[in-house]
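Novice: What would the 3D arrangement of this be:
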Amino acid sequence: MKNTYLTALALIAASAISLTACSQEDPTLEDHANQQLVEQEDMAENEDNADNGDELSKNEEDEIDNEDPAEESEDDMEEQEEETASIFGNQEDTVYISADRLTVRADSREESESLGSLVKGNEVKVMNEAKIENETWYQVAHHNPTVNEGWISSEFTVSNLNDLHSISSFDNDELNEFFTSPTLFEENTIVAYYGHPNSEVMGIVGRHPVKELIDLLVETADSYDAADDSKGAVPAIYLVYGTVQPGGEIYKMNYDLVMSYIEEAYERGALVYIDHQMGRHHPAYSIREILSFLRYPNVHLALDPEWRTDKPMQEVGHVTGAEINEVQGIMQDYLLSNEIPGTRQYVFHQFVEKMIHTIEDVTTDYEQVLLVHNTSGWGSPEGKKATHDNTAEATNIPYKGFKLWYHFSDQPGVHYDDPLMTPEQVLELEPQPGLVIYQ
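Specialist: Next up, the predicted model:
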């Protein structure tokens, strides 16, 4: 498994496509091959790949603390339920997996056929319930086509997201309203740090502990605040949750690791973007894998078309305008059906024209979803500006983003912007990006 994850990091490094001289040509395979020569850090073994159908016995699943909660009055319980509904939306008939991995079975018996597994944090709808002796089983529905329906033991589920958190709640009403405001993007420059916590090569997120990272992030956001007194500046962490693997498989970040960043960011007044690279999977499937994170008010979602392929490093992937619209619709339906308030962003990246087919078909007619078209790629300021000019031609997508690459290493295959554009230069771009991402 270890070599697989090292390869995944090499693939991420390969996403640095040169924009020098305003080139819009495809990256060469030689350039991709050079990327693989970069020395990579080990990533922790993936504990939560829900596509892995290995059968686990009940004894192999993580033990869940089942201590009786303290007694509460009915009024207190009703008040807490109302607060939870307002923060996380409607959780009726919904449960969340609390074990690191939980087997899904063909019927409500431990010895029945294993259909696959779910991982911690997965959200499922309860369709039916059965009591077998002293144990309760749920028949559940999940978006994963390999385990779309099946039976799980209720012992390893919780019905309230608060039961999965290390902080007490996400109950700062003023902050929640700010994070989900429909004017957040227009009134602020969102400044994000990009990467994976376990990889220095993938971006700045992996080069600092989370508390130190946010300290640096706030300083960078402050520089944008100082450069434009007509707007505020909001810090954000951009996490690559789903990392492409050879053959288009996806390595998924551990749920507890993701939540540690969401929680720390919330307490520090920062947003979090959850990014999925898709690989061989359809955009609709990929976005559904991360939808439940929208229950947290500081979370927005992203997909990266470059890696929507089963031949990473051999070809640049793509999505269509219709697929972008479909993803927006899925997000909006999820927000509405679960009564989750506010507006959320959906970010997608582009550095060459072929990454987005029929971009003219993209619409922005989704009231609770704000679509962000992000200019990606590394290179000189002139090349990056030329690429941004190209993305600006898609006037049907008015909200734009812009990505920058820090210098990290002079090793062959590690790319960076030379020189790095200043906040003032970034804010002079037309249209002005509302999201600025630093890798």
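Novice: drop to CA atoms for contacts and neighbour counts, all remaining ones
Specialist: Will do.
Novice: which secondary structure elements does whichever helix or strand A233 is part of contact?
Specialist: Secondary structure here is read from DSSP states H and E; on that basis A233 sits in strand 232-244. Packing contacts for strand 232-244, counted by 3 or more CA pairs under 8 Å, 6 or more residues apart in numbering; DSSP states H and E, involve helix 2-13, strand 188-195, helix 210-227, strand 250-252, helix 255-267, strand 271-276.
Novice: compare with the first, here's sequence two:
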Amino acid sequence: MGSPLHPAGTNDATGRRRVAAVALLLAAVAVVAVIAVSALGDDKDGDRNAAGGAQAQEKKPKPKPKPPTLPTGGRTIFPDYRVIGFYGNPAADELGILGIGPVSKVAAKLKRQAKPYARKTRPVLPAFELISTIANADPGDDGLYRSHMPDKLIRRYLKAARKAKALLVLDIQPGRADFFTETTRLRKWLKQPDVGLALDPEWRMQANEVPGTVIGSVRAREVNATTAWLDKLVRDKNLPQKLVVIHQFTLDMIDDRSKLKARKGLAITLNADGFGTQAAKLDKYRSFTRGPKRLKHGYKLFYKEDTDLMTPKEVMRMKPRPDFVVYE
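Specialist: Below you'll find the model as predicted:
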């Protein structure tokens, strides 16, 4: 609506007062506008400051994640723990106790078997030693006389091992392949903090040799190359100490045994394999433990093949006490 018209003869003073009032009103509006703009500017500055603060908070370095540990805590296997394991593969009962029956029941049996070995000063760390590469009498498509277990099977045993707070140890019977090649192909498993490695030279064949017809052997150089690669993986991934088992039941199964190298990130263990009488097995163990002192000692027991199976109490009386005991 427009302003009302003034009748003729209206007092000029009144008009001037109205003009003055309008001028004052406009001035007041201008002041309010200035204050509003100023306030708006302050709000923008506040927003900028708040945004800057948020950015500053975002730029703060994130705390480093804690390094992975062993299944029962800590990052060192030996001498903190004594490892007690079951060995095998579900392909056949003859391959060992680990593969006989549902894995949950096997885990419960391992827990019972390991209990007598525990000490207050040295608790037990259970282990599933799964044959992940099996030597065959058949050459296969590549002529290397070995077959690989599917990922699905390894994953199933890793899941069960984790549920039991145990290590999973992947055992390699390489046939005519070599330990280094067979180990590096397991990288996706070995980079896990709770997965170890076992090398079985009995099944390391040379050219023209067939598994099961001869006893295999390996040179220390091949073992050292393999453990060097694995030790680097442990360092690169900041993993806890990783168990490495080297099986043997004759001294000549590892050529140049004295040249085997210890690795800071690995708990390398020479395991006295083979079944028989207690006397024969103890003699073999003593001969093996005269070897490199920088490596750890293991001992294998066979539920079916051993004559008069040794009890945990008898095993713990052995000198030196085994760091690793595995049942087949």
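Novice: TM between them?
Specialist: The pair, once superposed, lands on a TM-score of 0.74 when counted by TM-score structural alignment, normalised by the length of the second structure; 260 aligned residues with a CA RMSD of 2.3 Å.
Novice: follow-up on the earlier one: what stretch of the second structure does the strand holding A233 of the first structure fall on?
Specialist: The counterpart of strand 232-244 of the first structure in the second structure, counting by TM-score structural alignment, spans residues 123-135.
Novice: and that stretch, how far out from the chain's middle?
Specialist: Averaging C-alpha positions (CA atoms, centre = their mean, to the nearest Å) puts stretch 123-135 of the second structure 14 Å from its chain's average.
Novice: swap in stretch 312-325 of the first structure?
Specialist: For stretch 312-325 of the first structure, the separation from the chain centroid amounts to 17 Å (computed by CA atoms, centre = their mean).
Novice: Could I get the buried residue list for it?
Specialist: Along stretch 312-325 of the first structure, these residues count as buried under the neighbour rule (16 or more other CA atoms under 10 Å): 312-313, 315-320, 322-325.
Novice: Compute the inter-axis angle for the strand holding A233 of the first structure and strand 271-276.
Specialist: Going by axes from the mean of the first three to the mean of the last three CA atoms, to 10 degrees, strand 232-244 of the first structure is angled at 20 degrees with respect to strand 271-276.
Novice: After superposing, tell me the mean distance of strand 232-244 of the first structure to the second structure.
Specialist: Following the fit onto the second structure, the mean deviation recorded for strand 232-244 of the first structure is 0.7 Å by mean CA distance after the TM-score superposition for the first structure.
Novice: contacting residues around W405 of the first structure?
Specialist: By CA atoms under 8 Å, 6 or more residues apart in numbering, the residues touching W405 of the first structure are 378, 415-417, 420, 438-439.
Novice: Matching it against the second structure, which residue comes up?
Specialist: So, by TM-score structural alignment, W405 of the first structure is matched to F302.
Novice: Tell me the spacing between its match and A107 of the second structure.
Specialist: With distances taken as CA to CA, to the nearest Å, F302 of the second structure is found 17 Å from A107 of the second structure.
Novice: same thing with M316 of the second structure?
Specialist: From M316 of the second structure across to A107 of the second structure, the span is 22 Å (CA to CA).
Novice: For the two, indicate the residue with more neighbours.
Specialist: A107 (23 against 15; other CA atoms under 10 Å).
Novice: you'd agree the more buried one is up against K165?
Specialist: No - because the distance of 9.7 Å does not satisfy CA atoms under 8 Å, A107 of the second structure is recorded as not touching K165.
Novice: Just to check, A272 of the second structure is in contact with L251?
Specialist: No - taking CA under 8 Å as the definition, A272 of the second structure is not a contact partner of L251, at 9.8 Å.
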